[in-house]
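J.: Sequence and predicted model, in that order:
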Amino acid sequence: MITKAPITRELMRADIAKMLHMQPEEVQDDDNLPDLGLDSLRLMKLVLGWEEAGLKADFGLFAEHGTLGEWWQAIEAQQAG
């Protein structure tokens, strides 16, 4: 299922890939994740798993942005501020 390790961009990539039945290297930072098949239900499952692993981020952050790169930038900005 979803990783329970500390959240990194690469772990998020792996979780997204697993959810979409892809290999992690197939998920690029600038890929539009909804275009790859990441619907709102799958996104919610991912975010809940990441929150359980300790990520402090609002679901709206993920819903507002559509790429892993944008998510990671927003997470870094949120954690820095």
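T.: Sure, I can see it.
J.: from here on, contacts and neighbour counts on C-alpha atoms
T.: Fine.
J.: so which helix or strand takes in the residue nearest to the spatial centre of the chain?
T.: The centroid of the chain falls nearest to Met12 when counting by CA atoms, centre = their mean (4.8 Å). Assigned by DSSP states H and E, Met12 belongs to helix 9-19.
J.: for that helix, packing partners?
T.: Secondary structure elements in contact with helix 9-19, counted by 3 or more CA pairs under 8 Å, 6 or more residues apart in numbering; DSSP states H and E, are helix 40-52, helix 68-80.
J.: Which neighbouring elements make contact with the first one?
T.: Read it as helix 40-52. When contacts are defined as 3+ CA pairs under 8 Å, 6+ apart, helix 40-52 sits against helix 9-19, helix 59-64.
J.: ok, and here's another one to check against it:
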Amino acid sequence: MALTLELIRHDVADALGEEPAAVPLDENLMDHGLDSVRIMSLLERRRREHGVEADFADLAEDPAIETWVSLLKVS
């Protein structure tokens, strides 16, 4: 399965216990309850499954799905 914007949104929604549609694409996810432990968990999963090379600092600098798209090399 390709790593897409919608897959990232779904992962974040799972981590937050929300529906994907409730997760904003352009807002700071930490303002919505995503913490550093959850970011690390999501990142490690994507490293294993998709070979993502981003690191925690990359994602934490601007924790918004729109920003993560390019950092995670989403197709």
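T.: Yes, it's here. All of these numbers come straight from a predicted model, not from anything done at the bench.
J.: what comes up buried for the helix or strand following the helix holding Met12 of the first structure?
T.: Tracing the chain past helix 9-19 of the first structure, the next element assigned as helix or strand by DSSP H and E is helix 33-36. For helix 33-36 of the first structure, the buried set under the neighbour-count rule, 16 or more other CA atoms under 10 Å, comprises Leu33.
J.: Residues touching helix 33-36 of the first structure, excluding its own?
T.: When contacts are taken as CA atoms under 8 Å, 6 or more residues apart in numbering, the neighbours of helix 33-36 of the first structure outside the stretch itself are 20, 66-68.
J.: By neighbour count, sort out the buried ones in those residues.
T.: 20, 66-68.
J.: of all the residues you listed, which comes closest to Asp30 of the first structure?
T.: Within the set of those, Thr67 lies nearest Asp30 of the first structure; the separation is 5.5 Å, counting by CA to CA.
J.: Which stretch among the helices and strands packed on helix 40-52 of the first structure is buried most, on average?
T.: helix 9-19 (a mean of 18; mean count of other CA atoms under 10 Å).
J.: and it with helix 68-80, angle?
T.: Following axes from the mean of the first three to the mean of the last three CA atoms, to 10 degrees, one obtains 130 degrees for the angle between helix 9-19 of the first structure and helix 68-80.
J.: Please consider this matter closed, and thank you.
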